[in-house]
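**Student:** sequence-free structure coming up:
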């Protein structure tokens, strides 16, 4: 037989009473147990070391809350600033003292909520508003990159600091404050390239047609010594289709895929012995419809049999040291059958133009089958994807050592191009 609505309400109340272990008045009159009543004002039972009135607290001193009179104990403390950042703290076993365990932010407005319990088990509440003062003029600012726009799915994100941060603990403070929000969400991590530069990438390439927002939550946060975070402008980026070009040096061809589907196949020539093209994954750095390429810029002496001075069209750059995918009409006879370049990927003018129009910054060019060295991660463009996910996470101060242990120097070699 079905129950009436009134009967169902009574049964639900019975379950609640059993779960709480209190009298039947839990569903009715609130006078039977202190938990059913409103918490009392615990102002007379706790003391703060924060200044009263309009005075500002010193952000370099921990916040401390203690009980007064010994009749109550602290059960919980929540301290949050106006940006939603929580202040970590520790409560003594006897509930007599709570103190912050992480530095307070400078120039921040905090709301501190304290819960207490007296000897009769009655709950108390006290809310405190406090503001911290300035902590000197030394500020750490963050500049995000690349510039606002739409990129290929291989584009790493960058964060450049205005001052060096060297020890792991301080790097962890910075890294924890750098926010990356992507739609759809991805698994990603920061990597400390050096003391002032970080790169961020997902475990795999960014999803096609996704968006990402970078921001810093570092303003006012103590980093190290007298250095605190400063304000930083956020950055929003978009990603296009997944464009991947695979250059097979051994087979002298390039295959271009869009979102996993082959859309182009070109005969190419790559670096000849002694000038072998680097193997590995490279990210397109930019496009130039015309470049003057001279052999002296890559260390080839003028007058030697390898010297050159050529106008080059439809050049897509993949390294700072001068490796491009570009038009090479002088080597059309070798494209598809032999490697004759000084390290670049050469194509016919028509094919180079088509490739140039297909790709954008951040798209992927991967070279396989070459006798050249492997692309290094950071010193010659964006070689970030040549590190495994496990190795990448080791460069995070939150997940690993927080130091760059990858091969290659960290300062990019911005040399002129070679053909």
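**Tutor:** Received the coordinates, thanks. Since the model is a prediction, treat every value here as computed from it, not as a measurement.
**Student:** Could you use CA atoms for every contact and neighbour count after this?
**Tutor:** Will do.
**Student:** hey, where'd the helices end up in the stretch 101-250 of the chain?
**Tutor:** In the stretch 101-250 of the chain, the helices defined using DSSP state H, counting those that start in this stretch lie at 168-177.
**Student:** Do I have it right that residue 50 meets residue 130?
**Tutor:** Yes. Using C-alpha atoms under 8 Å, residue 50 is in contact with residue 130, at 7.1 Å.
**Student:** who touches both of those two?
**Tutor:** Listed as contacting both residue 50 and residue 130 by C-alpha atoms under 8 Å, 6 or more residues apart in numbering are residue 57.
**Student:** all helices for the stretch 301-419 of the chain, in order.
**Tutor:** Ranges of helices within the stretch 301-419 of the chain are 349-358, 389-394, based on DSSP H, counting those that start in this stretch.
**Student:** chain center to the longest one, what's the gap?
**Tutor:** Here helix 349-358 is found 33 Å from its chain centre; the criterion is C-alpha atoms, centre = their mean, to the nearest Å.
**Student:** which other residues reach that helix?
**Tutor:** Contacts to helix 349-358, defined as C-alpha under 8 Å, 6+ apart, come from residues 266, 287, 313, 314, 315, 316, 325, 326, 327, 328, 329.
**Student:** Now tabulate these in TSV and tack on neighbour count and distance to residue 61.
**Tutor:** Conversion of the contacts of helix 349-358 to TSV gives the following (neighbours: other C-alpha atoms under 10 Å; distance: C-alpha to C-alpha, whole Å):
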residue	neighbour count	distance to residue 61
266	18	65
287	20	53
313	20	62
314	25	60
315	25	57
316	27	54
325	26	57
326	30	60
327	30	64
328	26	66
329	16	70
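**Student:** and the comparison structure, right after this:
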């Protein structure tokens, strides 16, 4: 092979080699291969959803309505409640029992009636993206506010027969709503039940007299409660009282005796004269209401003129009131000869001055005097404030608006 032929073969080999190199490196205009092809992708986090229990624009909202915030797909952040001026209210946030996705905001005080408030709540999802929900609502404006009276008074000590009594300014239209906000607790548990003795008055008592030496508390949480017909509760009240020793006396109109028991032990038996045939004393458990060292008794107070047949006006000592129909245990020196043998009073329980003073000193409001064997009827609503223990238990419990 000659030199010229050798040069041609070398040129062909070089050209082939350049072609191979070009095929391996590719053109500068071609796209580089994608190194991520076939690797997994991450979807963006779903946004948190914030829901408020009160719709924006809600009106006539009871001020005690729970302010609830529910979050899905995230975690709850700040919750604020502000009035119409923008001033934020102090409050606390707690999870709702049994539902970790919902929190309840509770004010330190009370929301006012007839006031606009704005709730703002934020929540963040897993990517820390925040969402906000806002609702403005207005609380109800009552036509009338009501604060009931309560007996016994706070801090007092009463006898075992004293019921709890709640007195309203006018008849209560929604008795169940009111009753459900009257909570009674006692150091010795009882089976006590409320009874609406009138449309504007509700009493609480156990099936038997209160246990002696018991502490009792009534929480009347009536602020924000709808009594019905435009009347709303004005405020909450709490009263506590003590039940003292068990003082239960038995006035036997047939035996003409007053037997006094202290904590179940007989301590006195007095000769007594009860109401006459014309004016018999009522049967049933009476409750001591008040005491007077001196009082003028006047028949005109219960509709019998002083100058009418049987009418009277006289001063008596050591009078212990046991009903509001004119029945007292009191001193009657004019009937000592009849005490223990005949019933000659106008309905009261007559004792000698000495015995009446002893009973006056012994008795306290709430003590019980059970009248038995009288020819008169039994205590009823017509006889005044407290005839509670003369009502059979089944009838009593039926008088609850929640029964």
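**Tutor:** Cool, got the structure. It should be emphasised that the depicted structure is a prediction, and the values quoted were computed from it without experimental measurement.
**Student:** Can you flag which of the contacts of helix 349-358 of the first structure belong to strands?
**Tutor:** Among the contacts of helix 349-358 of the first structure, the members found in strands (DSSP state E) are 266, 287, 313, 314, 315, 316, 325, 326, 327.
**Student:** Show me the two of those residues that sit farthest apart.
**Tutor:** Longest distance between any two of these is 18.6 Å, between 266 and 287; criterion C-alpha to C-alpha.
**Student:** what's the distance between residue 304 of the second structure and residue 322 of the second structure?
**Tutor:** From residue 304 of the second structure across to residue 322 of the second structure, the span is 20 Å (C-alpha to C-alpha, to the nearest Å).
**Student:** neighbour-wise, which of the two wins?
**Tutor:** Per other C-alpha atoms under 10 Å, whichever of residue 304 of the second structure and residue 322 has more neighbours is residue 322, with 27 against 14.
**Student:** List the residues that contact the residue mapped onto that one from the first structure.
**Tutor:** For residue 322 of the second structure, the aligned residue in the first structure is residue 318 (criterion: TM-score structural alignment). With contacts defined as C-alpha under 8 Å, 6+ apart, the neighbours of residue 318 of the first structure are 282, 283, 284, 285, 286, 324, 325, 365, 381.
**Student:** now stretch 384-395 of the second structure, how far from the chain's geometric center?
**Tutor:** 23 Å.
**Student:** What is the end-to-end distance of it?
**Tutor:** End-to-end distance for stretch 384-395 of the second structure: 19 Å, by C-alpha to C-alpha.
**Student:** in the first structure, what residues pair with it?
**Tutor:** Counting by TM-score structural alignment, stretch 384-395 of the second structure pairs with residues 380-391 of the first structure.
**Student:** before we move on, back to that, not counting sequence-adjacent ones, nearest residue to the match of residue 322 of the second structure?
**Tutor:** Nearest residue to residue 318 of the first structure, sequence neighbours excluded (C-alpha to C-alpha, 6 or more residues apart in numbering): residue 284, at 4.7 Å.
**Student:** What residues does residue 237 of the first structure make contact with?
**Tutor:** 148, 149, 150, 151, 211, 212, 213.
**Student:** please redo it, this time with the cut-off set to 6 Å
**Tutor:** 148, 149, 211, 212 (C-alpha atoms under 6 Å, 6 or more residues apart in numbering).
**Student:** and which of these is nearest residue 115 of the first structure?
**Tutor:** For the contacts of residue 237 of the first structure, the residue nearest residue 115 of the first structure by C-alpha to C-alpha is residue 212; the value is 38.9 Å.
**Student:** residue in the second structure matching that closest one?
**Tutor:** Using TM-score structural alignment, the partner of residue 212 of the first structure in the second structure is residue 216.
**Student:** same check, this time on residue 144 of the first structure
**Tutor:** So residue 144 of the first structure corresponds to residue 150, using TM-score structural alignment.
**Student:** Touching, that match and residue 168? I think so.
**Tutor:** No. Between residue 150 of the second structure and residue 168 there is no contact under C-alpha atoms under 6 Å: 9.1 Å.
**Student:** Good, we can wrap up now.
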